[in-house]
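Visitor: below are the sequence and a predicted model; questions follow.
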Amino acid sequence: METVNITTSYDPDFVKQVEEESGQTLNLCYQCGNCTAGCPYTFAYDIPVSQIMRLLQAGQKETVLKSKSIWLCATCESCTTRCPNNIDVAHIMDVLRHIARREGYASVRTVKTFWDSFLESVEKHGRVFEMGLLATYVARTGRFWTDAELGPKVLPKGKLHFKPHDIQGKEEVAKIFKRFKEESGR
């Protein structure tokens, strides 16, 4: 990670925005490192979770929103359960993804594309339609042959269907997306 000058690029509005959207108090984090120690994806992050929290406290908007770590977080909540101050770190990471999407930051294009395709599938079908998600993702990224060798292994197991299944409550899921779009002004 590059050196960040926290005295010249402090953004108090960003700190306030993250606290308001997450409902968490960033100052409660005292850098114990439990979140990073418990994170199963630390090996893949460019900035470990505890450093993301410190950068948030320091108001480093651009550094945080450009990091690939926020996109790779699986929201498994290991960080949240290990936090001695009961900070919902996983929710903060989720909020950071939402802010990054709204403001046009996307450090890992393929991860953001997958995330967007996933959400569109849930919005349209009420649940994930895996084959549709795969088709959308491949079409948007052009990664036609990535993991192609898995197809012959997965298809005979009957886990991937060529048509989406109807589910109960599909309309309620659509209402959640509609409410989110109205509240976020999109």
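Guide: Perfect, I can see it now.

Visitor: alpha carbons only for contacts and neighbour counts from here, please
Guide: Fine.

Visitor: max-length helix in the protein?
Guide: helix 109-125 (DSSP state H).

Visitor: name the helices or strands packed onto it?
Guide: helix 69-72, helix 130-141, helix 170-184 (3 or more Cα pairs under 8 Å, 6 or more residues apart in numbering; DSSP states H and E).

Visitor: need those helices in CSV (columns: distance to Gln60 and mean neighbour count).
Guide: Putting the helices and strands packed on helix 109-125 into CSV (distance: least, Cα to Cα, whole Å; neighbours: other Cα atoms under 10 Å) gives the following:
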stretch, distance to Gln60, mean neighbour count
helix 69-72, 14, 24
helix 130-141, 30, 16
helix 170-184, 23, 13
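
Visitor: try this one side by side with the last:
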Amino acid sequence: MQPINLTQNGNGFEQLANQTDQNLQHCYQCGKCTAGCPVAFTMDVAPNQIVRMLQLGLLNETFQTETIWLCASCSTCSTRCPKGFDLAKLMDNLRQLACEQGINPGGRGKKVSLFNRLFLDALKKYGRAYEMGLMVRYNVNLMNPFKDALVGLTLFSRGKLKIGPHRIKGTKEMIRIMENIKRLEGDKV
């Protein structure tokens, strides 16, 4: 894999700047994004440090963090930023760029990426989340098929979990929407 150059004239820097429509140099490291982030405690690198790494041209090192994969895209960071920097959008674009470069997430990021993919697959197939199937597929992919079996049995016995999927009436429309998103994003979904 060829490292991406994130200097001023580098392809990665320009690509990030174009996709996020913002200047990375506007962040002056106040830390409000990290202070307000509801999942910062789970991250290996603080959100503001991700921006600093990018300012220093360390894109490939940024791809190796779990932080970009653990970001919940809740936009708390973006709303708190005194400079109006959209860090949530940057994190989304970092994930996309990593996927385009063939970089697979490691650690807990791998689980988040897997869950996201399985969730989107369920949406395409049923038009809504199918909880039982989602968790079974997730646990099977992690080689731990019975991990949540007791919880699932309890939920099922209380009528809170259905064994079979329920399709919505607009499943075809959901599939059309997903295909349009895939087309617009260039097959990244």
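Guide: Great, that's in hand. From a predicted model like this one, the values you see are computed outputs, not experimental measurements.

Visitor: what does the superposition give as a TM-score?
Guide: Overlay of the two chains. TM-score (TM-score structural alignment, normalised by the length of the first structure): 0.84; 178 aligned residues with a Cα RMSD of 2.0 Å.

Visitor: what does the longest helix of the first structure rub up against?
Guide: Contacts with helix 109-125 of the first structure, where a contact means Cα atoms under 8 Å, 6 or more residues apart in numbering, come from 71-72, 106, 127-129, 132-133, 136-137, 140-141, 164-167, 170, 173-174, 177.

Visitor: make it 7 Å
Guide: By Cα atoms under 7 Å, 6 or more residues apart in numbering, the residues outside helix 109-125 of the first structure that reach it are 71, 106, 127-129, 133, 136-137, 141, 170, 173-174, 177.

Visitor: and the angle for that helix with helix 170-184?
Guide: Taking axes from the mean of the first three to the mean of the last three Cα atoms, to 10 degrees, one finds that helix 109-125 of the first structure is oriented at 130 degrees with respect to helix 170-184.

Visitor: please tell me how far helix 109-125 of the first structure is from the chain's geometric centre.
Guide: On the basis of Cα atoms, centre = their mean, to the nearest Å, helix 109-125 of the first structure sits 11 Å off its chain's mean C-alpha point.

Visitor: same check on stretch 109-116 of the second structure?
Guide: Relative to its chain's centre, stretch 109-116 of the second structure lies at 8 Å (Cα atoms, centre = their mean).

Visitor: in that stretch, which residues are buried?
Guide: Gly109, Lys110, Lys111, Val112, Ser113, Phe115 (16 or more other Cα atoms under 10 Å).

Visitor: so how far is Ile70 of the first structure from Gly132 of the first structure?
Guide: 25 Å (Cα to Cα, to the nearest Å).

Visitor: columns distance to Thr42 of the first structure on top of the contacts of helix 109-125 of the first structure, output as a markdown table?
Guide: As requested, the contacts of helix 109-125 of the first structure are exported to a markdown table (distance: Cα to Cα, whole Å):
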| residue | distance to Thr42 of the first structure |
| --- | --- |
| Trp71 | 12 |
| Ala106 | 19 |
| Arg127 | 29 |
| Val128 | 27 |
| Phe129 | 29 |
| Leu133 | 27 |
| Thr136 | 28 |
| Tyr137 | 25 |
| Thr141 | 25 |
| Lys170 | 35 |
| Val173 | 32 |
| Ala174 | 34 |
| Phe177 | 31 |
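
Visitor: return the residues in contact with the residue located most distally from the centre of the first structure.
Guide: The C-alpha centroid of the first structure is most remote from Pro156, which lies 31.4 Å away (Cα atoms, centre = their mean). By Cα under 7 Å, 6+ apart, Pro156 of the first structure lies in contact with nothing.

Visitor: that one maps to what in the second structure?
Guide: By TM-score structural alignment, Pro156 of the first structure lines up with Ser157 in the second structure.
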